[in-house]
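Trainee: Next one to model:
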Amino acid sequence: MAPIELNPEKLIEEVVDYSRKLQAGAERLCATGGGGTGSSPREVVYREDKLTLYRYLPVTTAPATPNPVPLLIVYALVNRPYMADLQADRSTIRNLLESGQPVYLIDWGYPDSVDRYLTLDDYINGYIDRCVDQLRARHEVDQINLLGICQGGAMSLCYTALHQPKIRNLVTMVTPVDFHTPDNMLSAWVQHLDVDLLVDVQGNIPGDFLNWTFLALKPFTLAGQKYVHLVDILEDDAQVETFLRMEQWIFDSPDQAGETFREFIKQFYQQNGLVRGEITLGEQLVKLKDITCPVLNIYGEQDHLVPPAASRALKGLTASKDYSELAFHGGHIGIYVSGKAQALIPSNIGQWLDAR
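Mentor: Okay, the predicted model is just below:
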């Protein structure tokens, strides 16, 4: 192996340039404000407990004749939903509006000690069902379109199975279905979790606990490498603002209602209840075969939280005669915010819904 030649002058030049970027970047970071509510104009149409149901205002670039069927987005409980509307040029919601969809979204808010005993039944057969009824009444339709994201997709599958007459079309995005695929590292960890002891002692599960668990799945990339690469974008105001918005979202993790967390971990992760047909909400058994409406299942090919096989498992589990899949060459977060995703995903969802 040839010896590595070091150029002292070149090294000094790089160190000086690195220091300059750090100093200028620190000033820019301090001067840049974050934004943690989303970018698209919206209005409140319904409130209940911590929940807020938002309607997003139509955009001028939307088709003259919008889809008459409203679209309700059900986001995960473990993160805040503004990732779907991070900023104007990285907004799944804005692009859905531009495709002509009347978009509504459930914001779960921040559970506190009062919510400790809320169950999955309360969330799915309670809150989601009442939001669906709000849209049905508001638009004078019998059925609405439902878009479930991540954990919200699993909840949307359960809801549709139990309330099929109210759902016209179902879209699931980066949604776990088979929780026992060999490449699911998070599931492998959770199998050994004494969730009863955790909830009995802790009550609600702190958002920080879950957040650091997710980061630990890819510690070098998610907790180290990105901050090294930050130096390379510190002189670009737009990229710095995007970075800060994403950082704010990552660490903006709501606490989880204790009983809901207990049920979700045990029934979905540990018992793999969706695949086995063993999910029980209240006294109702969730049967995915009761889903007969068209289904569009979207997944990320590099998703480390919901591996592709965990999502593709949905195929054949419903009774839908109109099942489609859409793969995105990216990961769990990139599917919301990358330029390629924004050019592909929302427009395809819009076309798919309009055709049905």
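Trainee: C-alpha only now, for contacts and for neighbours.
Mentor: OK.
Trainee: Which strand or helix spans residue 343?
Mentor: helix 339-354 (DSSP states H and E).
Trainee: which strands and helices sit next to that helix?
Mentor: Contact here means 3 or more CA pairs under 8 Å, 6 or more residues apart in numbering; DSSP states H and E; on that basis helix 339-354 packs against strand 90-91, helix 92-98, helix 334-337.
Trainee: quick one: contacts of it?
Mentor: 67, 90-93, 95-96, 99-101, 145, 169, 171, 328, 334-336 (CA atoms under 8 Å, 6 or more residues apart in numbering).
Trainee: Mind listing what's buried along it?
Mentor: Residues of helix 339-354 classed as buried: 341, 342, 345, 346, 347, 348, 349, 350, 352, 353 (neighbour count, 16 or more other CA atoms under 10 Å).
Trainee: how about the residues you listed in a markdown table, adding distance to residue 248?
Mentor: Converted to a markdown table, the buried residues of helix 339-354 look like this (distance: CA to CA, whole Å):
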| residue | distance to residue 248 |
| --- | --- |
| 341 | 21 |
| 342 | 21 |
| 345 | 24 |
| 346 | 24 |
| 347 | 27 |
| 348 | 29 |
| 349 | 27 |
| 350 | 29 |
| 352 | 32 |
| 353 | 32 |
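Trainee: following the biggest helix by length in the chain, which helix or strand shows up next?
Mentor: Using DSSP state H, we find that the single longest helix of the chain is helix 8-31. Tracing the chain past helix 8-31, the next element assigned as helix or strand by DSSP H and E is strand 42-48.
Trainee: by how many degrees do the helix or strand that that following strand is followed by and strand 42-48 diverge?
Mentor: Downstream of strand 42-48, the next assigned helix or strand under DSSP H and E is strand 51-56. Comparing the axes of strand 51-56 and strand 42-48 via axes from the mean of the first three to the mean of the last three CA atoms, to 10 degrees yields an angle of 150 degrees.
Trainee: now the other sequence, so there's something to compare against:
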Amino acid sequence: MDPCEFSRQVANRTARTPRKLGQAPYRTLQLTAAEPGETPYDVIYEESPVRLRRYEPEGEQTRDVPVLIAYAFINDPSILDFSPERTVVGTFLERGFPVYVVDWGDPSPIDRSLTLGDYVTRFLANCVDVVCETHATESVHLLGYSTSAPLAAAYAALFPDRVRTLVLQGPPLDFDTEAGMDLFRALAAEHDPEQVADAFDAVPTPLLEVAFALRKPVEYTVTTPLRLWDQLDDDEFVEEQGRKLEWTMGGPNLPATTYREFVEELLVENRLLENEWRLCGRRVDLSAIEMPVLLVLGEEDKFVPREASVPFLDEIESDDTAIVELPTGHVGLSVAEVAHEQGWPRIADWLEERSS
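Mentor: From the prediction side, this is the model:
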């Protein structure tokens, strides 16, 4: 950096310090009060621990084929409705799509034996059936988010007639890649899945978050707090950080058996891409996926690099595939301004073209 520019930035930050100190009490309240998830919804189906949220579309026009989002296992789905200006749910509602979100819920100790097969062939299948019955349609636009992407892909392979299109956002699908994936590999390398499953009936989300944080300790403990302090007098930035903080602080636990299977069968053995994954006695045959498929990727995704997603397209039979790649990270795909300016309108267009 040019010395003059550096000196100018130092002087600017120094001048702003008294103002930031004066605003600190108010900003602290703003930070703790900010919450994502403002769009109203109804819970129309429950099967413990799973709940199905329904969001009503805006305007008079309603699309015949609804959007069903299978959210990730950890954290709650509010990231999909981050703020009034940046909401994945809201984008689809504005286009007239009825939107449903699968909230996997918080399992209790009696749920420790739930398997990935239960999540795909029971919970997700039942949610799709409820949505189809509600709208008198045979299929849905299915969106799998992050760690639920393999589940959505498996459902599409097992029940292809129920899926009009398959959208996979930030999807970890090929765990055999050498590019990135360090955060996922840490779950297998540093925490033996058998021991974790034996120790917990429901694996606590904080344990998984700590495992992730330890992979990037400087960012979690130094960089992020410093960035917040540097922009403490920026009202919009503080509001955004508060919403992110609220989202990261909460989240469901994961049934012990589900956790063990996810680590062993997907992370370690890569059964989905090897076409060797079996759920409740049925093989997940990727060649059965012939519906349109769209991958939504982040160019700066440190959790799931491009190489962990794109090979999936080589294993399926669909002749209608596309990739939307945006200059943001894993979480940014849901909350970044660029994602909502350049990405989600294109994704909604893609679904509209395939709704008839």
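Trainee: roughly how far is the helix holding residue 343 of structure 1 from the heart of the chain?
Mentor: In terms of CA atoms, centre = their mean, to the nearest Å, the centre of helix 339-354 of structure 1 is found 16 Å from the chain centre.
Trainee: for stretch 242-255 of structure 1, same thing?
Mentor: 13 Å.
Trainee: And for that stretch, what's in contact with it?
Mentor: So stretch 242-255 of structure 1 is contacted by 34-36, 77-80, 82-83, 86-87, 109-112, 204-208, 210-211 (CA under 8 Å, 6+ apart).
Trainee: what about 6 Å?
Mentor: Applying CA atoms under 6 Å, 6 or more residues apart in numbering, the contact partners of stretch 242-255 of structure 1 are 34, 79, 110, 111, 205, 206, 207.
Trainee: Show me what residue 302 of structure 2 lines up with in structure 1.
Mentor: Per TM-score structural alignment, the equivalent position to residue 302 of structure 2 in structure 1 is residue 304.
Trainee: is it fair to say its match lies in a helix?
Mentor: No. Per DSSP: H, G, I helix; E, B strand; the rest coil, residue 304 of structure 1 lies outside any helix segment and is coil.
Trainee: burial count for it?
Mentor: Using other CA atoms under 10 Å, residue 304 of structure 1 has 19 neighbouring residues.
Trainee: roughly how far apart are it and residue 331 of structure 1?
Mentor: 7 Å (CA to CA, to the nearest Å).
Trainee: for residue 76 of structure 1, same thing?
Mentor: From residue 76 of structure 1 to residue 331 of structure 1 the distance is 16 Å (CA to CA).
Trainee: how near is the residue opposite residue 234 of structure 2 in structure 1 once aligned to residue 32 of structure 1?
Mentor: Alignment note (TM-score structural alignment): residue 234 of structure 2 maps to residue 236 of structure 1. Going from residue 236 of structure 1 to residue 32 of structure 1 by CA to CA gives 11 Å.
Trainee: Identify the residue of structure 1 aligned to residue 162 of structure 2.
Mentor: Residue 162 of structure 2 maps onto residue 166 in structure 1, by TM-score structural alignment.
Trainee: which residues touch the spatially closest residue to its match that is not a sequence neighbour?
Mentor: Spatial nearest neighbour of residue 166 of structure 1, excluding adjacent residues (CA to CA, 6 or more residues apart in numbering): residue 143 at 4.4 Å. Contacts for residue 143 of structure 1 (CA under 6 Å, 6+ apart) come out as 166, 167, 168.
Trainee: swap the cut-off to 7 Å and go again
Mentor: With contact taken as CA atoms under 7 Å, 6 or more residues apart in numbering, residue 143 of structure 1 is in contact with 136, 165, 166, 167, 168.
Trainee: Map it onto structure 2.
Mentor: Checking TM-score structural alignment: residue 143 of structure 1 goes with residue 139.
Trainee: where's that match relative to residue 75 of structure 2, distance?
Mentor: Taking CA to CA, one finds residue 139 of structure 2 at 27 Å from residue 75 of structure 2.
Trainee: Pick the one among the buried residues of helix 339-354 of structure 1 closest to residue 292 of structure 1.
Mentor: Ranked by distance to residue 292 of structure 1 (CA to CA), the buried residues of helix 339-354 of structure 1 are led by residue 353 at 15.4 Å.
Trainee: Show me what that closest one aligns to in structure 2.
Mentor: Checking TM-score structural alignment: residue 353 of structure 1 goes with residue 351.
Trainee: for residue 103 of structure 1, same thing?
Mentor: So residue 103 of structure 1 corresponds to residue 99, using TM-score structural alignment.
Trainee: All set now, cheers.
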